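Novice: With the input below, show me the fold.
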Amino acid sequence: MEPQSNGGVGHSTIHESAHKHVRGAAEYVDDLPLLPGTLFVATGQSTKPHARIVALDLTAVKNAPGVVDVIVQADIPGKVDVAPVYSGDPLLAGELVEFIGQPIFAVAATSFEAAQRAVLLARIDYDELPAQLTVEDSLAAHSFVLPEHQLLLGDPDTSISTAPHQLSSEIYVRGQEHFYLEGQISEARLTEDGGIHVVSSSQHPTELQKLVAEVLAIPFHLVVAEVRRMGGGFGGKESQAAPLACIAALFAQRTRRPVRYRMPRRDDMVQTGKRHDFLNRWRVGFDDEGKLLGVDMLLAGKCGFSADLSEGIVDRAMFHADNAYFLNNARILGVRCKTHTVSNTAFRGFGGPKGMMAIETIVEDIARYLGKDPLDIRKANLYQPGADETPYGQKIEQHVLPALIERLEQSSNYRARRAAITAFNKTHRTLKKGLALTPVKFGISFTAKHLNQAGALLQIYTDGSLLINHGGTEMGQGLYTKIQQIVASAFGVSVQRVMVSSTRTDKVPNTSPTAASSGTDLNGMAAKDACDKIKADLIAFAVEHFKLDAAQISFVQDQVVLGEQAMSFAEFIKLAYLNRVALSATGHYRTPKIYYDRAKAKGQPFLYFSNGAAVAEVTLDCLTGEYKVEQIDVLHDVGKSLNPAIDIGQIEGGFIQGMGWLTTEELLWDQQGRLISNSPANYKIPTAFDVPEKFTVELFDEPNLENTIHLSKAVGEPPLMLAICVWSALRDACSSTTDYQFSPRLDTPATPERIYWALQECAEFIERKAKSEVKANGNT
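Specialist: Next up is the predicted model:
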């Protein structure tokens, strides 16, 4: 049991920057005072999706007012490729361009406006090449950025062919724009020893350090990457922030002046990757009760022109194509489609949401085919003891969902509401209501094993204040607050004594990105390890100095209890210093147990699973396809919560972002490969008006079985997928027009237009059925 601490672990401690956010005092990169002589960057972009550059005339660009320097690929002194994993992402295009918006050259000017005007003066001639713009194009051409990968459990072909019932279909699930409030930005300045200090809005400072060093052809130790906070990231600043840092650093090295590169919103939306589109095709065999007997799936991700992080993203889609259900016999094939569009990248949930949409579509289609409530089909197929092996060979050891779903079903009055909604739909022709309860089981760990590690540096000063530095980055999710609480609890002091400093590569090296919901799991354990080392030395000192047993020493409420006496924490620390006790330590943590044999497609890629379920109720207008989300009820599993208020906030925010992905946020390209949804005017994220008036979130308080930080569970990504219940409720409302006998295809996002088309499909089903009945009666 940890020492008592004011505001420590388990308390709803306020976000460490909350007051700064409200006052406008929280500093983001573009808030930093401009250094004398600062230059500003813009890039010249391709206007063709796939072409060779045959002529590039930058004379007018170089002579434009305010322009100080212009660079092309040939001006890069070191590595040209800034890909995060596999090659294929040139910092600036050379002879070949592979998407509209790809940077070809960059300009540094004395003002942001001057740089923006100058890039428009370039003259570029192209030799156009054939372009693949869609997943279907890629599949037809067998064109992929990486080899396919397959998971196999049992004998799906035989199981499907011999099953009492079979179904097959597909769903197209569009991607999502990150739409962080703070756009991509980096600032770079030269240091006195010829190095570079980069301040960036990035989820991955170590990758920035590495790539900047490689682009400039200098050692890693000459580059310091620093991140204090981001105005949102959602995965969009994991790999996509690096090119800005590299270009800013290159100009800083060339001009010996500070450089700031801030992307305008439109450039950001055009030039940076998004959540992948997925085409999911499947066939399934099942019995009379709706029990899954065999599943065969194709998950085809739209990767863009390069691999970026697509290997792990499609892998995670495959790992989560079972969601909460035992598939019995399964084949899950993942393909990574090459298209001449911007390379898609990490997004909250990675590929998990796309895989889950496949199985949730299957479950609903089975329910309508058998004339059952989809919830009953979901419950019948949940993982449980004896039916607990995933398609990748990992056993489910903590069966949370059966009890969690049962509790939510009762607390949300699901059955009574289902009966009331069915009655409502029978008596209302224009308005229809829908209801759905959907689960989430989400694996926690990076799928790349080496990323599952973290470091921390803890320093205690002689006034009793503590400074902790770790490898995680703060993007509003409350990571710094939770680390602050973990350190405070370790020493039984108030959180006000603990300061978390900016993430810097010269304090903690070789950090992993803050992603995969692992920020607190990894960095919290590393911070605790550093605390434990100092605390062990302090206790050893106290044992010797005060002639006590270790059991007589405790840290409670800003005091150190030493047998029958006590002294303030600050006094004790000063005494320890005077006796030459080390008051700084590094901590390290690596996730145990995890492994994955890619050749065998078997292993334990996740340490544990976070779980949850949500109920959505919607009302739609059958004449227009417009709808309203009336009520949401969420019950979510976060283990032993480190900070209930922050966890509930993450669940609420993740849910609404997921609802946007599935209902309003529509990525669109024209037939030439140009992004249409390139501004807030034509890309609709949810607003306050989209949040349902009735929105209840409760935490399912069950400790993690794994030895995570204070037995907590990750909360960053899993809540996004709870929003699948909204899509399911909309489909339920559409199905009610057929007396729940038919599930229309409902690709996402389920905009009013798509809802209208789904209703038309339902009407066609009714018409076909009526004709069939007339024909049957006539034959009789």
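Novice: Only C-alpha atoms from now on, for both contacts and neighbour counts.
Specialist: OK.
Novice: Looks to me like Gly7 is in a strand.
Specialist: No. Assessed with DSSP: H, G, I helix; E, B strand; the rest coil, Gly7 is coil; it does not lie in a strand.
Novice: which residue ranges form the helices in the stretch 51-200 of the chain?
Specialist: For the stretch 51-200 of the chain, helices defined by DSSP state H, counting those that start in this stretch occupy the ranges 59-62, 112-118, 135-141, 156-161.
Novice: Output the ones you listed in JSON lines, with distance to Ala380 appended to each entry.
Specialist: Listed next are the helices of the stretch 51-200 of the chain as JSON lines, based on distance: least, Cα to Cα, whole Å:
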{"stretch": "helix 59-62", "distance to Ala380": "66"}
{"stretch": "helix 112-118", "distance to Ala380": "58"}
{"stretch": "helix 135-141", "distance to Ala380": "34"}
{"stretch": "helix 156-161", "distance to Ala380": "18"}
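Novice: I'd like these as CSV, with mean neighbour count and distance to Thr422 appended.
Specialist: Output for these, formatted as CSV (neighbours: other Cα atoms under 10 Å; distance: least, Cα to Cα, whole Å):
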stretch, mean neighbour count, distance to Thr422
helix 59-62, 17, 66
helix 112-118, 20, 57
helix 135-141, 16, 38
helix 156-161, 18, 32
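Novice: looking at these, which is closest to Ser518?
Specialist: Ranking the helices of the stretch 51-200 of the chain by proximity to Ser518 (Cα to Cα) places helix 135-141 first, at 30.8 Å.
Novice: Go ahead and name everything in contact with that closest one.
Specialist: For helix 135-141, the external contacting residues (Cα atoms under 8 Å, 6 or more residues apart in numbering) are Gln132, Phe144, Phe278, Leu279, Ala300, Gly301, Lys302, Cys337, Lys338, Thr339.
Novice: which residue packs closest to the fourth one, ignoring adjacent ones?
Specialist: So that's Leu279. With Cα to Cα, 6 or more residues apart in numbering as the criterion, Leu279 has its nearest non-adjacent residue at 4.6 Å, and that residue is Tyr172.
Novice: what's near enough to touch that neighbour?
Specialist: Asp277, Phe278, Leu279, Asn280, Asp747, Thr748.
Novice: Second chain to compare with the first, below:
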Amino acid sequence: MIDETRIQDRGAAGEPAPAELGEQPPGEARAIRGGVSAALAHDSGAKHVSGAARYIDDDPELPGTLQIFIAMSERAHARIRSMDLDAVRAAPGVAAVLTVADIPGQNDYSPVFGDDPIFPPLEGEGAVVQYVGQPIFAVAAETLALARAAAKCATIAYEDLPAAIDLDAAIAMADEAGEDLLPPHEMRLGDAEAVLKTAHQRLRGRIEIGGQDHFYLEGQIASAIPGEDGDVLVRSSTQHPSEVQHNVAKMLGIPDHAVTVEVRRMGGGFGGKESQPALFAAVAALVAVKTGRPAKCRLDRDDDMVMTGKRHEVRIEYDLGFDADGRIEAVDFAHFVRCGYSKDLSAAIADRAMFHADNAYALPAARIHSRRLKTHTVSNTAFRGFGGPQGMVGIERAMDRIAFATGIDPLDVRKRNVYPAPGSGTGPASTPYHMPVTDSVIGEILEELEASCAYRARREKIAAFNAANPVLKKGLALTPVKFGISFTTSHLNQAGALVHVYKDGSVTLNHGGTEMGQGLFTKVAQVVAEEFQIDIDQVKITGTTTGKVPNTSATAASSGSDLNGMAAQAAARTIKDRLIDYAVERYHVPRDQVVFEANRVRIGNAEKRFSDLVGEAYLARISLSSTGFYATPGISYDRDNARGTPFYYFAYGAACSEVVIDTLTGEYRLLRTDILHDVGRSLNPAIDRGQIEGGFIQGMGWLTMEELWWDEAGRLRTHAPSTYKIPTANDRPDDFRLAIWEKGENRSETIYRSKAVGEPPFMLAISVFSALTDAIIAAGDGRAFPDLDVPATPERVLAAVDSVRGAA
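Specialist: Predicted coordinates for the structure are as follows:
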């Protein structure tokens, strides 16, 4: 029955009367444009390639905006005896020169341990710099050129102190002091030492795994605008707005609520914008508050590469026991992790290297020991994979060694050691941290990829090619990936979202995740569109801000879609339930007869437009806004005993790569790569394919060409595109075959049963490194296994070829 009084009252307020239910039955089935599983383009894809996407440096500057230059240490380890900045302050255009003395709160921007000073103390024993590039003071001037020129007027007297630049020096320094930068950690499964003593075969080895610069296209940048009552608005290119908010607030000595941090998008992050941006945001905010003027701190490429952290360099020593069939009996890994001058996120990163020391293989007995070491170089930090890639390189190197020692094809060795599938009759095997692997599909993926890429036939063709070619040698390798998904620091596995539905049926979405080019915003918008059954263009994506969703975790650990998708779904479902409740009461139908369909809602035997139902609910004073929250269930880890369930599930994949090397120069080409990767039920196949391909290429760069080099004085010499080589389009294999595993479905209750796709594909590139090893073995006619470290640059490949050819 129509309530005419209510309609009249609404009309008096200038609102149209609600559209009543039609009597006709619903029409043909419709589909929304852009719900879950649709292969949509990235929401900013066209803007990226056209230059229309706005980043922080593209925002119009307010009148009076100051430009900041951060002056850096020229010494790796030295005491500051004196510093005269009078000439800096007197230089043309300078508005402020700031040092540690100007910080009203805590002089720290660290993520965890409190050991990252914004500026070094200038008095007492603490007046020490610990790496070349460490910030010492900041100059704010009318232009960046004036600020940079003024900084050169400083007079600083140093007293050099002993400096540890590389891992050998770090180990020696730690052994002499009797203390590492962070306490060592160990995982144990069974009695590896005892098993190794009785193993059928045993071998030992070592591999050096280099670091990697993030080389995001948009460098580090932050701007700050002072507000009333000491408030400050910060725009920061950051993966972790809440951490930036907290660090700026504690530096200024004000509550978190006085600082708002915003970011619409980043031009790449890869982990380099997780903990690092807090420094630049803090400096910009300090200038803004001290001067009362807007301020911007934007690094150029050289300064960015010198000043910011890298992927951790790791040395892995391994001791393997195995039988004649190539099955592992026991392993003993020793990890030596180069952390840099401070702790940063090294504890969790080194732990994750240990968590992934098994990769896809069920190890009957294992001991993994990790040391975290200090060097007087920039503090290393998060990078895609967060230590996992380094740990996985160790076990894959071991697999290649076992294959060489037994004469068994490397793929067969790998297949004989992978975690068994559920229901295989062998029961779930446990990881070295005692977590049963109950979702393994890696055996099936390996079998499918082996067949689809014609691995065996290509093996034979490559052997024939190598026999006929004395100079060029080909190699082939097929390697698996098993990667744990969750933050291993359990409390970080949470997310919030905010959804508004406006009275015309349009929607705005905000959540704690950040967009760095990976397509997170598109995927979460698809979730909301799917929940309401509306077209994707009805969902407005908005930038991340701490003023809307508080206390968020970093967009990292491949958890962006898992966490924020579930939070957004929760918010949308709250609003959807209110709309259903309204329809039930208004139209006297059971709840199960209120069904959301494509841009419409079926109520009983009739239907109306989604926007009409929303308009009615607004007039009926139904709340059309809701927060949503999600916390990953069932995860915990007892670090003291190295036992628990740190991951909600595992992501799986495999890649087969074929290379050719020139044995006279060490140069090589990646000829073909086949990838089969499990993303569960894909939220967006187009974006997932882009992440898989991009991750693989970035991993290939780390493993084969991206080389960091410090001189004896601790100066980074590879600090620009002219000296630091990243992959280009020409390094992509001409034959690149990528498939999403059609059988994929997450056994855990994730958002629409999807799986994370940010980090796992990075490790698919290990197949390239193993293929290079295979080609080098062929160059030596199978007489010796090569010593080859990461990155496998042409120089290292050539040295390895010379070594195997010189073997007796």
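Novice: quick one: TM-score?
Specialist: The TM-score (TM-score structural alignment, normalised by the length of structure 1) is 0.97; 765 aligned residues with a Cα RMSD of 1.1 Å.
Novice: before we move on, the earlier item: let's see if you can find the most crowded of the contacts of helix 135-141 of structure 1.
Specialist: For the contacts of helix 135-141 of structure 1, counting by other Cα atoms under 10 Å, the largest number of neighbours falls to Lys302: 32 neighbours.
Novice: what residue of structure 2 takes the place of that residue?
Specialist: Using TM-score structural alignment as the criterion, Lys302 of structure 1 maps onto Arg338 of structure 2.
Novice: in what helix or strand does its match lie?
Specialist: strand 328-340 (DSSP states H and E).
Novice: matching residues in structure 2 for stretch 626-639 of structure 1?
Specialist: Against structure 2, stretch 626-639 of structure 1 falls on residues 667-680 (TM-score structural alignment).
Novice: Mind telling me what element the residue positioned nearest the centre of structure 1 is part of?
Specialist: For structure 1, the residue nearest the mean C-alpha position is Arg348 (1.5 Å; Cα atoms, centre = their mean). According to DSSP H and E, Arg348 of structure 1 maps onto no helix or strand at all.
Novice: counterpart of it in structure 2?
Specialist: Matched across to structure 2, Arg348 of structure 1 falls on Arg384, judged by TM-score structural alignment.
Novice: so what's its match up against?
Specialist: Applying Cα under 8 Å, 6+ apart, the residues near Arg384 of structure 2 are Phe270, Gly271, Ala557, Gly758, Glu759, Phe762.
Novice: how about the second one, what's its partner in structure 1?
Specialist: Translated: Gly271 of structure 2. Checking TM-score structural alignment: Gly271 of structure 2 goes with Gly235.
Novice: Name the SS class of that match, please.
Specialist: Gly235 of structure 1 ends up coil, using three-state DSSP.
Novice: Does it touch Ile313 like I think?
Specialist: No. Between Gly235 of structure 1 and Ile313 there is no contact under Cα atoms under 8 Å: 11.3 Å.
Novice: so what's in contact with these two at the same time?
Specialist: Taking Cα under 8 Å, 6+ apart as the criterion, Gly235 of structure 1 and Ile313 both touch Thr345, Ala346, Phe350.
Novice: quick one: the last one and Thr447 touch, right?
Specialist: No. With contacts defined as Cα under 8 Å, Phe350 of structure 1 does not count as touching Thr447, sitting 10.5 Å away.
Novice: Spit out the residues that contact the two alike.
Specialist: Residues touching both Phe350 of structure 1 and Thr447 by Cα under 8 Å, 6+ apart: Arg316.
Novice: Can you pick out the residue with more neighbours from those two?
Specialist: Neighbour tally, Phe350 of structure 1 and Thr447, criterion other Cα under 10 Å: the higher count belongs to Phe350, 25 against 22.
Novice: nearest spatial neighbour of the equivalent of Arg415 of structure 1 over in structure 2, skipping sequence neighbours?
Specialist: Alignment note (TM-score structural alignment): Arg415 of structure 1 maps to Arg456 of structure 2. Nearest non-adjacent residue to Arg456 of structure 2, counting by Cα to Cα, 6+ apart: Glu450, 7.7 Å away.
Novice: same deal with Leu133 of structure 1?
Specialist: Excluding the flanking residues, the one nearest Leu133 of structure 1 by Cα to Cα, 6+ apart is Thr339, at 5.1 Å.
Novice: Let me see the contact set for that neighbour.
Specialist: Counting by Cα under 8 Å, 6+ apart, Thr339 of structure 1 has contacts Ala131, Gln132, Leu133, Thr134, Val135, Asp137, Ser138, Lys302, Cys303, Gly304, Phe305.
Novice: can you do 7 Å?
Specialist: Contacts of Thr339 of structure 1 were listed using Cα atoms under 7 Å, 6 or more residues apart in numbering, and they are Gln132, Leu133, Thr134, Ser138, Lys302, Cys303, Gly304, Phe305.
Novice: May I see those residues organised as JSON lines, with distance to Ser736 of structure 1 added?
Specialist: JSON lines is the format used below for these (distance: Cα to Cα, whole Å):
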{"residue": "Gln132", "distance to Ser736 of structure 1": "39"}
{"residue": "Leu133", "distance to Ser736 of structure 1": "36"}
{"residue": "Thr134", "distance to Ser736 of structure 1": "33"}
{"residue": "Ser138", "distance to Ser736 of structure 1": "37"}
{"residue": "Lys302", "distance to Ser736 of structure 1": "33"}
{"residue": "Cys303", "distance to Ser736 of structure 1": "36"}
{"residue": "Gly304", "distance to Ser736 of structure 1": "38"}
{"residue": "Phe305", "distance to Ser736 of structure 1": "42"}
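Novice: show me the contacts for the nearest residue to Val629 of structure 1 once chain neighbours are set aside.
Specialist: Nearest residue to Val629 of structure 1, sequence neighbours excluded (Cα to Cα, 6+ apart): Val618, at 4.4 Å. The contact partners of Val618 of structure 1, by Cα under 7 Å, 6+ apart, come to Lys433, Gly434, Leu435, Tyr627, Lys628, Val629, Glu630, Ala729, Leu730.
Novice: what about 6 Å?
Specialist: Lys433, Gly434, Lys628, Val629, Glu630 (Cα atoms under 6 Å, 6 or more residues apart in numbering).
Novice: what's the answer for Thr377 of structure 2, then?
Specialist: Shown in contact with Thr377 of structure 2 (Cα under 6 Å, 6+ apart): Tyr131, Gly340, Tyr341.
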